[in-house]
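Q: Quick one, structure for this:
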Amino acid sequence: MKKLLLSFILIVSVAAQAQILEPVKWSTSFEKISENEFDLIATATIDAGWHVYSQSVPEYGPIPTTFVFEGSTNFLKKGNTKEGKGHEVYDKVFELDIKYFEDEAVFKQRIRLKTTDAFVVNGVVEFMVCNDTQCLPPNEVDLSFDIPKS
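A: As a prediction, the model looks like this:
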């Protein structure tokens, strides 16, 4: 009887783990713009049928995508994080015209180096992902960018 109960608990816990949805995967890279400027690039790969919202959404809409970068004496942030074109469509869930990204979203933050040493830029992205019938709770993902010695 104990083995049967243990087997049942194991099957239920495996099934519960399979129910966790993570339709967005984040990756980081950088692009050297000049001797002392780099673009930090955060790329969201989005599962089919899902979408991630823009950094700019209407009032009463979803949680916008936001980026926060840890301050450092090694660099200076230049301007705001830029995003790709995306799609502006009527969102059935929020009943609003909203800009969002499907398949892939690319965000770029320009920085100016204040050192020639290698260093790491750490940040966090907060985003909300939805499909045509549901939205998942907002999620935060840590981002890390390894800037090489120049």
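Q: hey, let's count contacts and neighbours off CA atoms from now on
A: OK.
Q: The nearest residue to Tyr90 once chain neighbours are set aside is in what secondary structure piece?
A: Distances taken as CA to CA, 6 or more residues apart in numbering place Asp97 nearest to Tyr90, at 4.2 Å, with adjacent residues excluded. Taking DSSP states H and E as the definition, Asp97 sits inside strand 96-101.
Q: ok, back up a step: mind checking how far the residue nearest to Tyr90 is from Asp103?
A: Remark: distance between Asp97 and Asp103 (CA to CA, to the nearest Å) = 19 Å.
Q: Just the element for the closest residue to Lys108 other than its chain neighbours, please.
A: Computed as CA to CA, 6+ apart, the closest residue to Lys108 that is not its neighbour in sequence is Ile41, at 4.6 Å. In this assignment (DSSP H and E), Ile41 forms part of strand 37-46.
Q: Another for comparison:
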Amino acid sequence: MKHLWGFVLFFLCGVFTSQSESFNPVQWKIAWDSVGENEVEIFFTAKIEKGWHIYGMNLPQGGPVSTDFTFHTLKNIKQEKTVFPLSSPIIFYDSIFGMEISTFSNKVSFSALFERTSKEDFLLEGEIIYMACDGQHCLAPQREKYNMISVHREYDLHERG
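A: Sure thing, here's the model as predicted:
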């Protein structure tokens, strides 16, 4: 009987751990639009669950993990401008980190401009790195990888796995 209770306790701990590891309060979508004959604007939109936030870009060292966009593969396009948020972050002094930080809540879109170098379909592969917190808990930094080809206008990263 003692071994049975040990197994039940072990099993329940595993269930709760796996559920908490799969929880992610942030869902990303990527979309693009033509901005002229040879320019493309790519939008990275985060939908953030109520009570949670992600951190801004370019935070000082020693603080939380900044939201960052990395492009590993660019085919038939080249980046013209760096990624920037389309809305202003909330900026405040965080006593835990001892510095001013910026956050985004609810929904935020980031944008980047690219030049098409060919009339053929373009390919953009990369990853988004971000950290989500809710005021009491912070999740480990997340890496959302994506592979976008121009024949599709929008990608839901959560549904694609």
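Q: Relative to the whole chain's centre, how far out is the strand holding Ile41 of the first structure?
A: 9 Å (CA atoms, centre = their mean, to the nearest Å).
Q: Give me the mean deviation of it from the second structure.
A: Comparison of strand 37-46 of the first structure with the second structure after fitting gives an average deviation of 0.8 Å (mean CA distance after the TM-score superposition for the first structure).
Q: hang on, the earlier thing: can you pull the contacts of the equivalent of the residue nearest to Lys108 of the first structure over in the second structure?
A: Here Ile41 of the first structure is matched to Phe43 in the second structure, going by TM-score structural alignment. The contact partners of Phe43 of the second structure, by CA atoms under 8 Å, 6 or more residues apart in numbering, come to 30-32, 109-112.
Q: With respect to Phe122 of the second structure, which of these is nearest?
A: Trp32 (11.1 Å; CA to CA).
Q: What is the aligned counterpart of the closest one in the first structure?
A: Looks like Trp32 of the second structure aligns to Phe30 there (TM-score structural alignment).
Q: for the helix ranked longest in the second structure, the distance to its chain's centre please.
A: Longest helix in the second structure by number of residues (criterion: DSSP state H): helix 2-22. The chain centre lies 30 Å from the centre of helix 2-22 of the second structure; the measure is CA atoms, centre = their mean.
Q: Check which helices and strands the helix or strand just after that helix is in contact with.
A: For helix 2-22 of the second structure, the following helix or strand on the C-terminal side (DSSP H and E) is strand 26-34. With contacts taken as 3 or more CA pairs under 8 Å, 6 or more residues apart in numbering; DSSP states H and E, strand 26-34 of the second structure sits against strand 39-48, strand 154-156, helix 157-160.
Q: So which bits of strand 26-34 of the second structure are buried?
A: Counting neighbours by 16 or more other CA atoms under 10 Å, one finds that the buried residues in strand 26-34 of the second structure are 26-32.
Q: residues in contact with Gly36 of the second structure?
A: So Gly36 of the second structure contacts nothing (CA under 8 Å, 6+ apart).
Q: Look up which helix or strand it falls in, please.
A: Here Gly36 of the second structure is assigned to no helix or strand, by DSSP H and E.
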